[in-house]
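[1] the sequence isn't on hand, but the structure is:
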């Protein structure tokens, strides 16, 4: 995990995102400001179409803002090449998508080990051991040799969370992580996030429609009229 020079793992400054629709410009984000501290769990809620997923993509460097700046662990994304941005994501960020995006031909263990293998500085044996330990932490060690098609929706989501966390990232970005889960599984995932934020000082930004889930975070923000306001 990185030693940050500031007390923020992510900083977002005056973020504007516009889309062109014919002759018109659609402003989705209109000067978003955000600071996330180590171990902090932040929920972002908002109506459909308010720009939550767009914001998450900008924070991850998967899209570029029209104006403004995103800093991840003191690195300004706009100043990095595509290659360096990829390296930054692999080392400092984890992702949990709404539909988990597991690779169907690989087992749970192989899916979780993948981010470590991409670094090319961890042996296959070490990557497998760390993936096995993380799957055990999410309660899936007995299922680690199963492929995604052999797992339930909740189990696949926990595999995705294990994959996001196996590299001990500074920040995990989650897009509707409980959108397809029953309340009991959602509660277990919240408990896991809380434990890991304390153990690894990992921060979380969670985009969600689940207000009960959002209320359990350290902070809940609403994306409204292109700005983040307290929820």
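    Cool, got the structure. Fair warning: this is a prediction, and the values are worked out from it, not measured in the lab.

[2] could you use CA atoms for every contact and neighbour count after this?
    OK.

[3] contacting residues around the most centrally placed residue in the chain?
    Nearest to the mean C-alpha position of the chain, by Cα atoms, centre = their mean, lies residue 173 at 1.5 Å. Taking Cα atoms under 8 Å, 6 or more residues apart in numbering, we find residue 173 in contact with 56, 60, 93-96, 204-206.

[4] rerun at 6 Å
    The neighbourhood of residue 173, defined by Cα atoms under 6 Å, 6 or more residues apart in numbering, consists of 95, 204-205.

[5] same question for residue 145.
    By Cα under 6 Å, 6+ apart, the neighbours of residue 145 are residue 107.

[6] nearest residue to residue 146 in space, please, no chain neighbours.
    Distances taken as Cα to Cα, 6 or more residues apart in numbering put residue 107 closest to residue 146, at 5.2 Å, once the chain neighbours are dropped.

[7] quick check: that neighbour touching residue 149?
    No: using Cα atoms under 6 Å, residue 107 is not in contact with residue 149, being 9.5 Å away.

[8] against that first model, consider the following:
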């Protein structure tokens, strides 16, 4: 069955976000419509300040739109309580940021296991086994006992990716995942992301300035003046 025939993992309709700045209203996002199918990889490209991070915040239910709706796996985020949104994020979403946001006092293995440990019904043993397997998948099994301060920038980002996908979420949101890495390390992270996306049934939305990465994904959107559109990159 093709992706187009499956229910979308994410769908947003007429999504808008405005901020009141004194007597004026700043429109950051203007009536955005798009959907992401299972296993699809989508890039969002735009200049700094164009609203890319705001868009990710809305898609994840971390902020509320001024107008429009976001559905994650068929659930309308606007109708859910904060606790219910938390469950959706834990069970259906993964996150990778420009800054890895690893917990400094925990090892790589413990950081990767954390999303599973927050779930009910998952034992510590099961969480550690799955985290270990995921670290092996990103080539860091030998570094599992190291804390973030003992890892390189590329290794920390690989741990962050492993943490995002250890629970096999339906969708991973990535905000400039290689923005702080040198070109060689960024290239390795790109290859890792592409490999993992092929092996998993997970969809990816990647916000990036990196045109090389954007063009390797299934679709690339441009965010300009608050509007999202497909077009020549």
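    Ah, there it is. Since the structure is predicted, the reported quantities are computational estimates derived from the model, not experimental observations.

[9] and the TM-score between these chains?
    TM-score of the superposed chains, computed with TM-score structural alignment, normalised by the length of the first structure, equals 0.96; 227 aligned residues with a Cα RMSD of 1.2 Å.

[10] just put the contacts of residue 173 of the first structure in CSV and tack on distance to residue 134 of the first structure.
    Formatted as CSV, the contacts of residue 173 of the first structure follow (distance: Cα to Cα, whole Å):
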residue, distance to residue 134 of the first structure
95, 15
204, 17
205, 20
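
[11] and the aligned residue in the second structure for residue 27 of the first structure, which of the three is it?
    Aligned counterpart of residue 27 of the first structure in the second structure: residue 27 (TM-score structural alignment). Per DSSP: H, G, I helix; E, B strand; the rest coil, the secondary structure class of residue 27 of the second structure is strand.

[12] helix, strand or coil: sort out residue 15 of the second structure for me.
    Residue 15 of the second structure - assigned by three-state DSSP - is strand.

[13] for the first structure, what spans make up the strands?
    10-21, 24-36, 41-45, 67-72, 75-76, 93-96, 171-175, 203-207, 219-224, 227-230 (DSSP state E).

[14] by how many degrees do the third one and strand 203-207 diverge?
    Right, the one you point to is strand 41-45 of the first structure. Angle of strand 41-45 of the first structure versus strand 203-207, following axes from the mean of the first three to the mean of the last three Cα atoms, to 10 degrees, is 10 degrees.

[15] distance check, the residue nearest to residue 146 of the first structure against residue 156 of the first structure.
    Counting by Cα to Cα, to the nearest Å, the gap from residue 107 of the first structure to residue 156 of the first structure is 11 Å.

[16] could you measure from residue 206 of the second structure over to residue 63 of the second structure?
    For residue 206 of the second structure, the distance to residue 63 of the second structure - Cα to Cα - is 18 Å.

[17] who has more neighbours, the two?
    residue 206 (25 against 14; other Cα atoms under 10 Å).

[18] how about the more buried one, what does it touch?
    For residue 206 of the second structure, the contact set (Cα under 6 Å, 6+ apart) comprises 43, 174.

[19] distance-wise, check it relative to residue 214 of the second structure.
    8 Å.

[20] any chance you could map the helices in the first structure?
    Using DSSP state H, the helices of the first structure run over 52-59, 82-92, 108-119, 124-137, 153-165, 183-200, 211-214.

[21] relative to residue 225 of the first structure, which of these is closest?
    Set against residue 225 of the first structure and scored by Cα to Cα, the helices of the first structure come closest in helix 52-59, at 11.4 Å.

[22] ok now that closest one, how far from the chain's centre?
    10 Å (Cα atoms, centre = their mean, to the nearest Å).

[23] show residues contacting it.
    63-64.

[24] how close does it sit to the second structure?
    Compared with the second structure after fitting, helix 52-59 of the first structure has a mean deviation of 0.2 Å; criterion: mean Cα distance after the TM-score superposition for the first structure.

[25] okay, the angle between that helix and strand 24-36?
    Using the same axes, to 10 degrees, helix 52-59 of the first structure lies at 60 degrees relative to strand 24-36.

[26] what span of the second structure lines up against helix 52-59 of the first structure?
    Using TM-score structural alignment, the partner range for helix 52-59 of the first structure is residues 52-59.

[27] in the matching stretch, what's buried?
    For stretch 52-59 of the second structure, burial by neighbour count (16 or more other Cα atoms under 10 Å) applies to 52, 54-59.

[28] repeat that for stretch 15-32 of the first structure.
    Applying 16+ other Cα under 10 Å to stretch 15-32 of the first structure flags 15-17, 28-32 as buried.
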